[in-house]
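Enquirer: Take this sequence and fold it.
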Amino acid sequence: MKQRKCSLQLLLVKGRAEWIDKSHKKCLILWLRIQDWANYILDFVKENGLEVTTIEDIRSGIETHGTELAGIDRGVLMRALRLLEQKGKAVIFKGSSADDEGVKFSV
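Expert: Got it, this is the predicted structure:
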């Protein structure tokens, strides 16, 4: 058990895991750090010319098939997009439903 804690602690320190509850009983293990996801999204947007798109199209649109973004966890995606928004690289806007939420990129 002690070795697991050390391994988990290392993942937390490297930004590859995050606690999702205050009691530190549930942890989200990340394939990429949130910053890495944000960079991946920006590169994807530039390569595909997607200046404005919906959140759902990023997760399941034709352009995402065969990429790391296909089926990305919505929470991870939103955190990466919020990071891009904080850096002035994107603006998230609300639609009439969750499926209508969109994002405009400044690339």
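Enquirer: switch to C-alpha atoms for all contacts and neighbour counts from now on
Expert: Noted.
Enquirer: which other helices and strands contact the longest helix along the chain?
Expert: Assignment by DSSP state H gives helix 34-48 as the longest helix of the chain. On a contact count with 3 or more C-alpha pairs under 8 Å, 6 or more residues apart in numbering; DSSP states H and E, helix 34-48 meets helix 74-86.
Enquirer: before we go on, could you also do this sequence so I can check it against the first one:
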Amino acid sequence: MENNETKKMKRLGNFELPDFFNYAPYFTLQPTRATGEMQVRLWKELILQYCKSQRIYIVSLEQDFPLFSNPAIERSLSREAKEVFLSALVTEGHAEWMDRNHNTCLILWLRIQDWASYILSFVKENGLGSTMPIEDIRSGFDTRGTELAGIDSIVLMRALRLLEQQGKAAIFKVNDCEGVKFCV
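Expert: This next block holds a predicted model:
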């Protein structure tokens, strides 16, 4: 006979799952306003935490995403529920739909303006040259072990364009290499 503990998912790889992940009703949109709001809040936090810990920037509603099902309790989110939770992140600036049909979502555990501030602080704190190849921000020696290591190119370019609009950076191209000049 199985006890309830064996029917619980506690981890997804190295990520610790919250208790609600093993509660079947949280995989169905809740009709009661207060419960529904709590459910949306919990799912938003879970999606952001998981994506940040696993360095996931793109979530597709058309492909399997580990958080959207719990085989231990035989539950999966409906497409509508996935869209509700991701749309709530979009409303807060923590995600953006990448297509009109809401099939793919760009996850922003840091908002674009926060990424821009992080990049600028990183450049200042590390005394990096005022001009550098953009690819070095994603994969350079100086960014290893930081939030910038492996940053999605879409997120990076959006943050750099914001800095450019603020007069804190200038994006340029030499041959096939894109670079950025920081005004720090």
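Enquirer: After superposing, what score do the chains get?
Expert: TM-score for the superposed chains, counting by TM-score structural alignment, normalised by the length of the first structure: 0.90, backed by 105 aligned residues with a C-alpha RMSD of 1.3 Å.
Enquirer: thinking again about what came up before, which strands and helices lie in contact with the next helix or strand after the longest helix of the first structure?
Expert: Sequence order places strand 52-54 as the next helix or strand after helix 34-48 of the first structure, per DSSP states H and E. The contact analysis (3+ C-alpha pairs under 8 Å, 6+ apart) places strand 52-54 of the first structure against strand 102-105.
Enquirer: Go ahead and name everything in contact with the strand it packs on.
Expert: 45, 50-55, 89-95 (C-alpha atoms under 8 Å, 6 or more residues apart in numbering).
Enquirer: And that strand against the second structure, how far off on average?
Expert: Here strand 102-105 of the first structure, set against the second structure after superposition, deviates by a mean of 0.5 Å using mean C-alpha distance after the TM-score superposition for the first structure.
Enquirer: so where is that strand in the second structure?
Expert: Residues 179-182 of the second structure are the counterpart of strand 102-105 of the first structure, counting by TM-score structural alignment.
Enquirer: Please tell me how far the spatially most central residue of the second structure sits from Arg75 of the second structure.
Expert: Central residue of the second structure (C-alpha atoms, centre = their mean): Ile107, 3.2 Å from the mean position. Separation of Ile107 of the second structure from Arg75 of the second structure (C-alpha to C-alpha, to the nearest Å): 23 Å.
Enquirer: Repeat that for Trp109 of the second structure.
Expert: Distance from Trp109 of the second structure to Arg75 of the second structure, by C-alpha to C-alpha: 26 Å.
Enquirer: If you count surrounding residues, which of those two has more?
Expert: Trp109 (23 against 18; other C-alpha atoms under 10 Å).
Enquirer: Which of the three states applies to that one?
Expert: Here Trp109 of the second structure is recorded as coil under DSSP: H, G, I helix; E, B strand; the rest coil.
Enquirer: Give me the mean distance between the longest helix of the first structure and the second structure.
Expert: Mean for helix 34-48 of the first structure is 0.6 Å (mean C-alpha distance after the TM-score superposition for the first structure).
Enquirer: so where is that helix in the second structure?
Expert: Aligned by TM-score structural alignment, helix 34-48 of the first structure falls on residues 112-126 of the second structure.
Enquirer: cool, stretch 6-17 of the first structure as well?
Expert: The aligned range for stretch 6-17 of the first structure in the second structure is 84-95, by TM-score structural alignment.
Enquirer: List the contacts of the matching stretch.
Expert: 40, 43-44, 96-97, 105-111.
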